[in-house]
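Colleague: Give me coordinates for this.
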Amino acid sequence: MEPQGPQAPQAPGPRRSSPPAQEVVPVPVPIAPPKPNGPVQKSLVRITATSVEPDYRAPWNAGGLQRGVGAGFVISGNRIMTNAHVVANSRYITVERDGDPNKYPATVQFIANDCDLALITVPAPDFFKNMLPLKFGAIPALESTVSAYGYPIGGERMSVTTGIVSRIDFQLYTHSSIDQHLAIQISAQINPGNSGGPVMQDAKVVGVAFQGYSGDVAQG
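Modeller: Reported below is the predicted structural model:
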């Protein structure tokens, strides 16, 4: 066998370049709108009241205007139940249905300051269309679970807090401070804006949120 001489170098083949890196763009996940929460969403309303606190010691002095927000719920007869302290001494009241930005003027029909309850109505004929009146239930049992609905500070959409019934007793209502009435204490947090909202159990109203506690002080 004859020895082979040096081989000629082979011509380099075509170079293959790696594909350019592609930028990865995150796809935004659409946020689904909140689902209707049973009959409550079709009954709950947000109440805004402009009021003037009278000065009984100097009634000739006009008090300053105050604006407050509370909740209410539709009952039979095209009426809305709320707290008396939400609409007391009001000069102008508007209500909003949940999910509806329109504001409807409202008027006070009845007010009971001693038990901190009031009934208001809306003259607009189409306001109560598709609204669902809530029904009342019995006093909930101790340690049973309830849910409080309203519009507490920090947002404009319906809020739900759930807790247990921790006490059923007679207590002094902060609004009137006249005498004691039946009160159901729950572990769910009650903040300004929850006032007047329904406390629900088994799709029925078993109470109306009217005051919370900050330390040892009750707040309406």
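Colleague: drop to CA atoms for contacts and neighbour counts, all remaining ones
Modeller: OK.
Colleague: Touching, V87 and V95? I think so.
Modeller: No - contact between V87 and V95 fails when scored by CA atoms under 8 Å: they sit 11.3 Å apart.
Colleague: If you count residues, where's the longest strand of this protein?
Modeller: strand 159-172 (DSSP state E).
Colleague: Show me what that strand is packed against.
Modeller: strand 145-150, strand 180-186 (3 or more CA pairs under 8 Å, 6 or more residues apart in numbering; DSSP states H and E).
Colleague: For V86, see how far away the closest residue to G207 other than its chain neighbours is.
Modeller: Counting by CA to CA, 6 or more residues apart in numbering, G207 lies nearest to V199, which is 4.9 Å off, once chain neighbours are set aside. Distance from V199 to V86, counting by CA to CA, to the nearest Å: 16 Å.
Colleague: Tell me which of the two has more neighbours.
Modeller: When V199 and V86 are compared for neighbours, V86 comes out ahead with 29 against 22, by other CA atoms under 10 Å.
Colleague: tally of neighbours for T94?
Modeller: 18.
Colleague: Spatially nearest residue to T145 (excluding sequence neighbours)?
Modeller: I164 (4.4 Å).
Colleague: Look up the closest residue to F110, ignoring the ones flanking it.
Modeller: F110's closest residue in space is L119 (CA to CA, 6+ apart), at 5.1 Å.
Colleague: secondary structure element for H85?
Modeller: Assigned by DSSP states H and E, H85 belongs to helix 84-87.
Colleague: Give the other helices and strands that that helix contacts.
Modeller: Under the contact rule (3+ CA pairs under 8 Å, 6+ apart), helix 84-87 is packed against strand 44-52, strand 65-75, strand 104-112, strand 117-121.
Colleague: next up, for comparison:
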Amino acid sequence: MNSPLTSPQRLFVTGIGTDVGKTLAAAILTEALQADYWKPVQAGFEPTTDTATVRSLVSNARSCFHPEAYRLQLPASPHMAAAAEQITIQAEAFQLPATDNHLVVEGAGGLLVPLAPGLLLADLIQPLGLEVVVVSRNYLGSINHTLLTLEALERRGLRVRGLIFNGEPNPATEDFITQHTGVPIMPRIRLEIKITPAVVSRYAAEFRTWFGR
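Modeller: Prediction:
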């Protein structure tokens, strides 16, 4: 467990790749901290947006859901989705929402997803003053993907607030990652048959304890 929070948390949630549970983790963190939520770039609206998904899973009345800086229709890498609409994503368009509350910021895909020529998703983290939560899921190759993500964050001088393992446990994989990197390990998200607000609330209680609240 960490020390009790004394200032608003500014967390950036990224995954080691796509479909690793990043949006679920963001919803749990949002509920745990009763934080605001912001998805800077949404690429693809079907079946729904990540903001709408998180909103549907969060039960508390305090969280505010801020509009995306870019809402792109094509479900693809943001630079491709933007090009399809003849848009060039600009770094200057990304400004943290005005809030005194905790804030959970959800990325798009992995850490080095391209937004525009010369602009990666990771380039936004330091200017926005965010700490990073990395979501990892066990699969063949996940050790490599997790270590690469954490190494990229270290090389950029970005602070990792914690690492979340999502899905079925794999002690050999997880122990190696934990011992090799020394990053703080947050509560596990286990395999769930159905994700509901009640499930998110249950996990939020575990994460709230981890944060010392």
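Colleague: Can you calculate the TM-score here?
Modeller: Scored against TM-score structural alignment, normalised by the length of the second structure, the superposed chains reach a TM-score of 0.25; 104 aligned residues with a CA RMSD of 6.6 Å.
Colleague: picking that back up, deepest of the helices and strands packed on helix 84-87 of the first structure, which one?
Modeller: By mean neighbour count, with neighbours taken as mean count of other CA atoms under 10 Å, strand 44-52 ranks first of those at a mean of 23.
Colleague: residue boundaries of the strands in the second structure?
Modeller: Listed in chain order, the strands of the second structure (DSSP E) span residues 10-15, 36-38, 41-43, 65-66, 70-72, 103-110, 114-116, 119-120, 131-137, 160-166.
Colleague: Just put the ones you listed in CSV and tack on distance to L57 of the second structure and mean neighbour count.
Modeller: Below are the strands of the second structure laid out as CSV (distance: least, CA to CA, whole Å; neighbours: other CA atoms under 10 Å):
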stretch, distance to L57 of the second structure, mean neighbour count
strand 10-15, 17, 26
strand 36-38, 12, 25
strand 41-43, 18, 23
strand 65-66, 12, 18
strand 70-72, 21, 19
strand 103-110, 14, 25
strand 114-116, 28, 21
strand 119-120, 29, 16
strand 131-137, 18, 25
strand 160-166, 17, 20
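Colleague: Which one of the ones you listed lies nearest to Q179 of the second structure?
Modeller: strand 160-166 (12.6 Å; CA to CA).
Colleague: Which positions in stretch 144-157 of the second structure come out as buried?
Modeller: Neighbour counts over stretch 144-157 of the second structure (16 or more other CA atoms under 10 Å) mark H145, T146, L147, T149, L150, L153 as buried.
Colleague: Could you check how far the fifth one is from F176 of the second structure?
Modeller: Pointing back at L150 of the second structure there. Taking CA to CA, one finds L150 of the second structure at 13 Å from F176 of the second structure.
Colleague: Isn't A71 of the first structure up against T82?
Modeller: Yes - counting by CA under 8 Å, A71 of the first structure touches T82, with 6.5 Å between them.
Colleague: what about the nearest residue to S201 of the second structure once chain neighbours are set aside, how many neighbours?
Modeller: Residue nearest to S201 of the second structure in three dimensions, not counting chain neighbours: E31, with 6.7 Å by CA to CA, 6+ apart. Neighbour count of E31 of the second structure, defined by other CA under 10 Å: 31.
Colleague: Is E31 of the second structure in contact with V200, as I believe?
Modeller: Yes - here E31 of the second structure reaches V200: they are 7.4 Å apart, a contact under CA under 8 Å.
Colleague: so how far is G109 of the second structure from L163 of the second structure?
Modeller: From L163 of the second structure to G109 of the second structure the distance is 16 Å (CA to CA).
Colleague: In contact with V134 of the second structure, which residues?
Modeller: V13, T14, G15, I16, V160, G162, L163, I164 (CA atoms under 8 Å, 6 or more residues apart in numbering).
Colleague: what's the closest of those residues to A27 of the second structure?
Modeller: V13 (10.2 Å).
Colleague: measure that closest one to F176 of the second structure for me?
Modeller: V13 of the second structure is 22 Å from F176 of the second structure, by CA to CA.
Colleague: Kindly report the same for E106 of the second structure.
Modeller: Counting by CA to CA, the gap from E106 of the second structure to F176 of the second structure is 26 Å.
Colleague: do G109 of the second structure as well
Modeller: Applying CA to CA to G109 of the second structure and F176 of the second structure gives a distance of 24 Å.
Colleague: now swap in L103 of the second structure and tell me
Modeller: For L103 of the second structure relative to F176 of the second structure (CA to CA), the value is 31 Å.
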